[in-house]
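**Student:** Predicted structure and sequence below. I'll ask about it afterward.
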Amino acid sequence: RTGRPLVASYHTPAAEYAGYLAEGWLMNGVARAGNAYERWFLDRADRVIAPSDTAKAELEARGVGPVSVVANGIDIDRFAPTDPAAFRARHDLPAAGERPLVGYTGRHGFEKQLSDLVRAVDGTDATLVFGGDGPARKTLEAQVAGSDADVRFLGFLDREELPAFYSALDVFAFPSPVETQGLVALEAMACGTPVVGVEAGALVETIDENATGYLYDPGDIQGFRAALDRALVEHDRLAETCLSRRESMGVERAVDALAAVYDAVL
């Protein structure tokens, strides 16, 4: 220790990734070790910052504290409604009005439960678009090959392309139950795209039910499909609400809140 205050930020539950290192009882041991290390490190801090009330409650249940909530913000100048016509053409996607576009971008990890999204759109007239990559991609591609779903894998997208990606979608789908906030959901909403997500983790805070999108119960594929259908029907109303809340998503508010935490520990 140097005598200077230490502020630590928490964004990812390490135990959720134990399955990449081991299986069975050994996986449980790795998860416990990850939790123990997190607790040891965070206990050294004078203040811990969590990006959501959900993450704060999780930390406090493990005996970590004091915890302050500072939600991450996004660059709302960058993430704004954009004409997606060129993006659609470049990636050979259906033109506007031809088919509903449902999509996700981010890490293709098994913990994200992206296979639920493929099952939810299977048998519908929607085109599912995946941006990004990760260890679950080959499994997803094999799942798609055995389904009737129209799915496109775009791979990693340049950051400059993301506003057009979000703007091209009719609905952004987010089945991940492990989010401590879910920045891609904010990016989508800032572009005027409603979000359908699982009612787990911090998505219950990030998505305002019946205002910026809809939630569904974990593992309920029919409920997931129904939420997507409802968001497509209610798209214009939900999109209007998303756009009306852009200012609240801005990084400036996050910076001010973060500065207040640092001031408090000095």
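**Tutor:** Everything's here; your move.

**Student:** contacts, neighbours, all on C-alpha from now
**Tutor:** OK.

**Student:** In contact with the spatially closest residue to Asp43 that is not a sequence neighbour: list those residues for me.
**Tutor:** Leaving aside its chain neighbours, Asp43 sits nearest to Val64 (6.4 Å; criterion: C-alpha to C-alpha, 6 or more residues apart in numbering). The contact partners of Val64, taken as C-alpha atoms under 8 Å, 6 or more residues apart in numbering, are 39, 42-43.

**Student:** redo that, cut-off 10 Å
**Tutor:** With contact taken as C-alpha atoms under 10 Å, 6 or more residues apart in numbering, Val64 is in contact with 38-45, 47-48, 56-58.

**Student:** Identify, from the residues you listed, the entry nearest to Glu111.
**Tutor:** Nearest to Glu111 among the contacts of Val64, counting by C-alpha to C-alpha, is Glu58 at 17.7 Å.

**Student:** Please, which helix or strand holds the closest one?
**Tutor:** helix 53-61 (DSSP states H and E).

**Student:** And the helix or strand sitting right after that helix along the chain, what does it pack against?
**Tutor:** Going down the chain from helix 53-61, the next helix or strand is strand 67-69, by DSSP H and E. In terms of contacts (3 or more C-alpha pairs under 10 Å, 6 or more residues apart in numbering; DSSP states H and E), strand 67-69 is packed against strand 7-9, strand 47-50, helix 53-61, helix 251-265.

**Student:** For my notes, please list the ones you listed in JSON lines and give distance to Val144 for each entry.
**Tutor:** Formatted as JSON lines, those follow (distance: least, C-alpha to C-alpha, whole Å):
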{"stretch": "strand 7-9", "distance to Val144": "37"}
{"stretch": "strand 47-50", "distance to Val144": "36"}
{"stretch": "helix 53-61", "distance to Val144": "33"}
{"stretch": "helix 251-265", "distance to Val144": "37"}
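
**Student:** In this structure Asp46 contacts Ser9, no?
**Tutor:** No: the criterion here is C-alpha atoms under 10 Å, and Asp46 misses it with Ser9 at 11.2 Å.

**Student:** what touches both of these two?
**Tutor:** With C-alpha under 10 Å, 6+ apart as the test, Asp46 and Ser9 both reach Val67.

**Student:** Give me whichever of the helices and strands packed on strand 67-69 is most buried.
**Tutor:** strand 47-50 (a mean of 23; mean count of other C-alpha atoms under 10 Å).

**Student:** another one to put next to it:
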Amino acid sequence: MDAVAAFTDTYLPTVNGVTYTVKTWRDTWRARGGRMDVVYPGSDDYEPDHGEYPVRSLPFPFYEGFRLGVPRIPDEVENADVVHAHTPFALGLSGLRLARREEIPFVASYHTPTGEYAAYLTSVESFEDRLEGLSERYERWFFDHAETIITPSEVTRRYLLETVGVDADVTVVSNGVDVGQFAPVDTTAFREKYDLDGPLVGYTGRHGFEKCLGDVVDAVAEADVDATLVFGGDGPARESLERRAANRGVDARFLGFLPREELPAFYSALDAFLFPSPVETQGLVALEANACGTPVVGVDSGALADTVDDGVTGYHFQPGDVDGFAAALRRTLAERGRLSRNCLDRRDGISVGHAVDELAAVYERVRR
């Protein structure tokens, strides 16, 4: 198999969709006998494994958990057949430099539209719009250097081509889910640990303002269902969510960041996973929930328009339509048994093994 040098501006111990994807692809690639080095911003809170190469980094003041790595190419990263950049910033540029220096193919993944996070840098709308425009121009410059760009969904592919305006080839490869880990499990111990009873609905992931999580609280209040709302994860929007739940009289529990080994029990305990975020490029947590047999109530926007198969693995609602969200939640709970069976029938197609098969085909194609 090809020797791959992967460069990413976000990695462990930070837990997010990019980190998860890089780590699971690397583990699967190595299990098949390949080599996939990872260059990432170092942190005292994570001890690198063999083939993981941290570089010096500093905390990014505007986005909690994100670190700025010093652009460099570790000497240990050599004899690569393909360079794969998972982010377009400092270390993504290092990957581009390595590919040019060694004259080897450069592949880039598009995980997150950088312009969506302009609000973290400024609250002035006109300046925010300018930052988004600058972000798109930079993305266009960076990604047009790639032999191919990998996106996790067809919606994101269209966004890159039509909105960002890239000229490079764009290929869809799902991030994939470790279906060996994410499967229905007994939830008794999990419920006892967190003192959870009865029907549950909820969300886990970063509590970012861009994810519109306040709509989750409002929809549960409007739906008037007999269920406890459970949030896993953390982030800058948590305090406002706690206040909103208290003001709306919603029985909401905030569990904080959950160990990854507890996530299958979290998903399995839910009767519905609630996902209003319009900024997802795939919505990996939705697929993890489906792999555990849990249907998703997701916004009909961004990648979730495709990730949630309406009427099959969950139901959609329109962005900002709280009444529609509440109606979709009630319908999902009423049809939970059928939707859950459909989710389990689709496990093989969303597996990380299937994703890495497609990734290997991309690497082979760009090396010809």
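**Tutor:** Here it is on my side, so go on. Keep in mind that what you see is a predicted model, and the values were worked out from it rather than measured.

**Student:** circling back to that earlier point, can you tell which of the helices and strands packed on strand 67-69 of structure 1 is closest to Phe87 of structure 1?
**Tutor:** Using C-alpha to C-alpha, these put helix 251-265 closest to Phe87 of structure 1, at 26.0 Å.

**Student:** Next, the mean deviation of the closest one compared to structure 2.
**Tutor:** Its match in structure 2 and helix 251-265 of structure 1 itself, once the structures are fitted together, sit a mean 0.7 Å apart by mean C-alpha distance after the TM-score superposition for structure 1.

**Student:** re the thing from before, outside of the helix holding Glu58 of structure 1, which residues touch it?
**Tutor:** Contacts of helix 53-61 of structure 1 (C-alpha under 10 Å, 6+ apart): 10-13, 38-39, 42, 48-50, 52, 63-71, 178-181, 200-205.

**Student:** Figure out how far that helix is from the centre of its chain.
**Tutor:** In terms of C-alpha atoms, centre = their mean, to the nearest Å, the centre of helix 53-61 of structure 1 is found 18 Å from the chain centre.

**Student:** Stretch 209-216 of structure 1 now?
**Tutor:** Worked out by C-alpha atoms, centre = their mean, stretch 209-216 of structure 1 lies 14 Å from the chain centre.

**Student:** Give the buried residues for it.
**Tutor:** By neighbour count on 16 or more other C-alpha atoms under 10 Å, the buried set for stretch 209-216 of structure 1 is 209, 211-216.

**Student:** cool, stretch 230-246 of structure 1 as well?
**Tutor:** 231-232, 235, 238-243, 246.

**Student:** So which of those belong to helices?
**Tutor:** Of the positions in the buried residues of stretch 230-246 of structure 1, 231-232, 235, 238-243 sit in helices, assigned by DSSP state H.

**Student:** report the longest helix in structure 2, please.
**Tutor:** helix 125-143.

**Student:** That one packs against which elements?
**Tutor:** Under the contact rule (3+ C-alpha pairs under 10 Å, 6+ apart), helix 125-143 of structure 2 is packed against helix 90-102, strand 106-109.

**Student:** Ala86 of structure 1 versus the spatially most central residue of structure 1, what's the distance?
**Tutor:** Nearest to the mean C-alpha position of structure 1, by C-alpha atoms, centre = their mean, lies Gly182 at 3.4 Å. Separation of Gly182 of structure 1 from Ala86 of structure 1 (C-alpha to C-alpha, to the nearest Å) stands at 27 Å.

**Student:** Same check on Asn35 of structure 1?
**Tutor:** According to C-alpha to C-alpha, Asn35 of structure 1 and Ala86 of structure 1 sit 45 Å apart.

**Student:** Looking at the two, which one has more neighbours?
**Tutor:** Asn35 (17 against 12; other C-alpha atoms under 10 Å).

**Student:** counterpart of the more buried one in structure 2?
**Tutor:** Mapped onto structure 2 by TM-score structural alignment, Asn35 of structure 1 lines up with Glu136.

**Student:** same check, this time on Arg237 of structure 1
**Tutor:** For Arg237 of structure 1, the residue aligned by TM-score structural alignment is Arg338.

**Student:** wait, isn't that match in contact with Arg331?
**Tutor:** No: contact criterion C-alpha under 10 Å: Arg338 of structure 2 and Arg331 do not qualify, at 11.5 Å.

**Student:** so the longest strand seen in structure 2 matches what in structure 1?
**Tutor:** Scanning structure 2 for the strand with the most residues, using DSSP state E, yields strand 35-41. Aligned using TM-score structural alignment, strand 35-41 of structure 2 spans no residues in structure 1.

**Student:** by contact count, what packs against that strand?
**Tutor:** Using 3+ C-alpha pairs under 10 Å, 6+ apart, strand 35-41 of structure 2 is in contact with strand 3-7, helix 17-31, strand 52-55, strand 57-59, strand 67-69, strand 82-85, helix 90-102.

**Student:** Minimum distance to Asp357 of structure 2: which of these has it?
**Tutor:** Nearest of those (C-alpha to C-alpha): helix 17-31, 9.5 Å.

**Student:** Could you identify the most distant pair in the buried residues of stretch 230-246 of structure 1?
**Tutor:** Every pair of those checked by C-alpha to C-alpha; the farthest is Leu232 and Arg246, at 20.6 Å.

**Student:** can you give me the helices in the stretch 151-300 of structure 2?
**Tutor:** Taking DSSP state H, counting those that start in this stretch, the helices of the stretch 151-300 of structure 2 run over residues 154-159, 188-194, 214-223, 238-248, 263-269, 284-291.

**Student:** looking at those, which is buried most?
**Tutor:** Of those, the one with the most neighbours on average (mean count of other C-alpha under 10 Å) is helix 284-291, at a mean of 27.

**Student:** Can you check which part of structure 1 it sits on?
**Tutor:** Per the alignment by TM-score structural alignment, helix 284-291 of structure 2 matches residues 183-190 in structure 1.

**Student:** Perfect, I'm done here.
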